[in-house]
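**Student:** heads up, no residue letters with this:
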């Protein structure tokens, strides 16, 4: 498919930072625009990003190599990798091309992933007294997720619990710690399975007592229980708990094919987070997901801490048949955009 034009620009992400945006036009008159999110707690093994200004400069500089040429997704992404752009610049071009040719344009019978609905946030995303970064529950339907989030909001209001809104649209009560968050979820949602993100690479001090948490609460998924260098701890932990809990790599694996391969071969994880902006191209991200599938581990497609109102990540998650998605809580517009897209595509 020939790219007739592409124009880089800036867009604002959810915390007010500038990010890279690209509008692309194809020879068949299809157009698409994509704005690239970024991480608040970005792992050191993620692909290198650049400032929005630098990203726009890089795209303008290589634009003549891209337009008026025929591309497949694979050949375009190979060219972008050879050009050594910042990951946010290369992904803006790669994802806009993918969105123009692959976006789901009509309702059809789709296989939807399960939702990891964000309820409480801590760490870098909210009240620092809550050391876990994310407390989520696993939802089978969009309707249930909407009702459950509303139920939690009503509970906090009736109890008079003062809460800020976390970076990703969950609640972050000022008086809560980890155990209070878990007890509240257990009380309101006794039949729901819980998913946690410890974000251990960004923790200071002692790690939580995972033995206690896993024995006392209905934990179905635990993300980043250890730092991205503690391979031995990951392997021992997955050996011990992996048969009953999803041990999810995010900062450990960083949507990097080599690190996912290593984690699979060592049996350090049984699930992996996939984030396109950690990789830098759509083809590279798909390859990372394919390695996970071949390794028989679950795939969790995820948003980022600093998000935009763009919703192409929803279509992408469905296209690669993700097992789960993380789109945050329902108290911020850029997160609602993803849930609205699921509704448009027929998820009930």
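**Tutor:** Good, I have the coordinates. Since the model is a prediction, treat every value here as computed from it, not as a measurement.
**Student:** drop to CA atoms for contacts and neighbour counts, all remaining ones
**Tutor:** Fine.
**Student:** which residue ranges of the stretch 151-300 of the chain form helices?
**Tutor:** Applying DSSP state H, counting those that start in this stretch to the stretch 151-300 of the chain gives helices spanning 178-188, 210-216, 231-241, 257-266, 276-279, 282-294.
**Student:** may I see the ones you listed organised as CSV, with distance to residue 70 added?
**Tutor:** Converted to CSV, these look like this (distance: least, CA to CA, whole Å):
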stretch, distance to residue 70
helix 178-188, 52
helix 210-216, 52
helix 231-241, 43
helix 257-266, 27
helix 276-279, 23
helix 282-294, 17
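**Student:** and residue 6, which of the ones you listed is closest to it?
**Tutor:** Nearest to residue 6, of all the helices of the stretch 151-300 of the chain, is helix 282-294, at 17.0 Å by CA to CA.
**Student:** how distant is that closest one from the center of its chain?
**Tutor:** Relative to the centre of its chain, helix 282-294 is centred 15 Å away, using CA atoms, centre = their mean, to the nearest Å.
**Student:** number of nearby residues for residue 204?
**Tutor:** 8 (other CA atoms under 10 Å).
**Student:** how far away is the nearest residue to residue 38 once chain neighbours are set aside from residue 62?
**Tutor:** Leaving aside its sequence neighbours, residue 38 sits nearest to residue 306 (CA to CA, 6 or more residues apart in numbering; 5.1 Å). Separation of residue 306 from residue 62 (CA to CA, to the nearest Å): 27 Å.
**Student:** run through the residues that contact the most centrally placed residue in the chain.
**Tutor:** Taking CA atoms, centre = their mean, the centroid of the chain lies closest to residue 302, which sits 1.7 Å from it. Applying CA atoms under 8 Å, 6 or more residues apart in numbering to residue 302 gives the contacts 273, 274, 275, 313, 325, 326, 327.
**Student:** could you rerun that using 7 Å?
**Tutor:** Counting by CA atoms under 7 Å, 6 or more residues apart in numbering, residue 302 makes contact with 273, 274, 275, 325, 326, 327.
**Student:** what about versus this one:
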């Protein structure tokens, strides 16, 4: 028997949107401690684990006192006395408290915070870094995928596209990657400044999308890349998160004043991928539109990697099915979509089994919790996505990757092609 859990305590804390979320702290009999905080998404798939919120009038119904109480009264007694290093056993116990995969009774936010806290506490108990719980000797770091311009639900739906991100392609180290991104972020800010007053930033720290449309935003991005002294498609690639479920209705895609059929919509996106150096295209079709996802893979093959987020919701079974359908080429991994570290790890294994890429991602509602940096490193992710290079809840993760790199003695970034 290893170090046993002595206590589990939950509390209400606050995220980057000024909304409450749940933090869980686990302490062992030998004094090791660790904490986990549940993030929250703005655009969420309908198959995601449900956040337990209080409802009513306080904070627009978004308070989490029920989740906190449930963690203290139901979760704690179920975990006290268990070996803290038995992540799968503990996560199975959390599953047993709420057999509904949507976590409607106990809350996906509750299980996420608890599962992450257990992972960090186990590492503390063993005197090692958290990422070593997943992989003792990583030989690469994930390549960062960083938002430069916000959009979609992160910026009042000013553009249909949710995230305009860049990927440092020619950088070989994490330090160079962040330097290249910072130069582009500054240059894009200068491009916006020539257009008029700056409008601030979106949810994840990217520039507010003061643009006419998607193509205009991409032109601004390319201008910024070039003004920073880089070659688009060689030094810096572009990644788009379409989050298409947000504007799909009755089998059609409504953008502005126009409706598109699935085929028309995917052809529009394929044209963008031909005109701009788009290296990854996330959720180009709705979460139930397998035909659209398959078309996207077929029509961008060899140029752009199609990523499933809402379409897959970090679910191993859905990843197996999507791989068989040739509907994705990479899987986005978010622990809070499935509610435990173990379930997310099964999704990673499913992706690798089929030769798919892996992108570990944070959410738009974030905190100082740095779990994503450790998960992405330990799971040998190809990319890691946490938002922009501004705002403290984002830079906390990026700075943690710098520390992890130092602990590893300096390792290269994962290959830029997945």
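**Tutor:** Okay, I see it. Only a predicted model underlies this, so the values are computations on that prediction, with no experimental measurement involved.
**Student:** care to give me the TM-score?
**Tutor:** Once superposed, the chains reach a TM-score of 0.94 (TM-score structural alignment, normalised by the length of structure 1), with 348 aligned residues with a CA RMSD of 2.0 Å.
**Student:** thinking again about what came up before, ok, residue 306 and residue 62 of structure 1, which is more surrounded?
**Tutor:** residue 306 (22 against 13).
**Student:** out of the helices of the stretch 151-300 of structure 1, nearest to residue 247 of structure 1?
**Tutor:** Across the helices of the stretch 151-300 of structure 1, closest to residue 247 of structure 1 is helix 231-241 (CA to CA), at 6.3 Å.
**Student:** which part of structure 2 matches that closest one?
**Tutor:** The aligned range for helix 231-241 of structure 1 in structure 2 is 290-300, by TM-score structural alignment.
**Student:** tell me the average deviation of the matching stretch from structure 1 after fitting.
**Tutor:** Stretch 290-300 of structure 2, aligned to structure 1 and superposed, deviates on average by 1.8 Å (mean CA distance after the TM-score superposition for structure 1).
**Student:** map residue 351 of structure 2 onto structure 1.
**Tutor:** So residue 351 of structure 2 corresponds to residue 292, using TM-score structural alignment.
**Student:** ok, the counterpart of residue 311 of structure 2 in structure 1 - contacts?
**Tutor:** Taking TM-score structural alignment, residue 311 of structure 2 has residue 252 as its aligned residue in structure 1. When contacts are counted by CA under 7 Å, 6+ apart, residue 252 of structure 1 touches 227, 228.
**Student:** ok, now how distant is residue 252 of structure 1 from residue 258 of structure 1?
**Tutor:** Counting by CA to CA, the gap from residue 252 of structure 1 to residue 258 of structure 1 is 11 Å.
**Student:** ok, residue 324 of structure 1 next?
**Tutor:** 22 Å.
**Student:** who has more neighbours, these two?
**Tutor:** The neighbour comparison of residue 324 of structure 1 against residue 258 (other CA under 10 Å) goes to residue 324, with 23 against 13.
**Student:** which element, helix or strand, includes residue 54 of structure 1?
**Tutor:** helix 52-66 (DSSP states H and E).
**Student:** what is that helix packed up against?
**Tutor:** Using 3 or more CA pairs under 7 Å, 6 or more residues apart in numbering; DSSP states H and E, the elements in contact with helix 52-66 of structure 1 are strand 3-12, strand 18-26, helix 87-102.
**Student:** ok, average deviation of the shortest one from structure 2?
**Tutor:** So the one you mean is strand 18-26 of structure 1. Looks like 0.8 Å for strand 18-26 of structure 1 (mean CA distance after the TM-score superposition for structure 1).
**Student:** how about that strand, aligned to which bit of structure 2?
**Tutor:** Aligning strand 18-26 of structure 1 against structure 2 (TM-score structural alignment) gives residues 20-28.
**Student:** list of residues touching the matching stretch?
**Tutor:** 3-15, 33-38, 63-64, 68, 109-110, 113-114, 117-118, 121.
**Student:** check stretch 88-107 of structure 1 too.
**Tutor:** In contact with stretch 88-107 of structure 1 (CA under 7 Å, 6+ apart) are residues 20-24, 30-36, 49-50, 55, 59, 73, 77, 80, 277, 280-282, 312, 315, 345-346.
**Student:** how about it: buried residues?
**Tutor:** 88-101, 103-104 (16 or more other CA atoms under 10 Å).
**Student:** how far is that stretch from where the chain is centred?
**Tutor:** Relative to its chain's centre, stretch 88-107 of structure 1 lies at 17 Å (CA atoms, centre = their mean).
**Student:** neighbours of the alignment partner in structure 1 of residue 142 of structure 2, just the number please.
**Tutor:** By TM-score structural alignment, residue 142 of structure 2 lines up with residue 113 in structure 1. When neighbours are counted by other CA under 10 Å, residue 113 of structure 1 registers 23.
**Student:** do residue 222 of structure 1 as well
**Tutor:** Neighbour tally, residue 222 of structure 1, other CA under 10 Å: 22.
**Student:** same question for the one 5 residues further on.
**Tutor:** A count of nearby residues for residue 227 of structure 1, using other CA under 10 Å, gives 20.
**Student:** assess the claim that it and residue 203 are in contact.
**Tutor:** No. Counting by CA atoms under 7 Å, residue 227 of structure 1 sits too far from residue 203 to count as a contact (8.5 Å).
**Student:** quick one: map residue 50 of structure 1 onto structure 2.
**Tutor:** By TM-score structural alignment, residue 50 of structure 1 lines up with residue 52.
**Student:** same question for residue 320 of structure 1.
**Tutor:** Using TM-score structural alignment, residue 320 of structure 1 pairs with residue 379 in structure 2.
**Student:** mind checking how far its match is from residue 137 of structure 2?
**Tutor:** Distance of residue 379 of structure 2 to residue 137 of structure 2, given as CA to CA: 11 Å.
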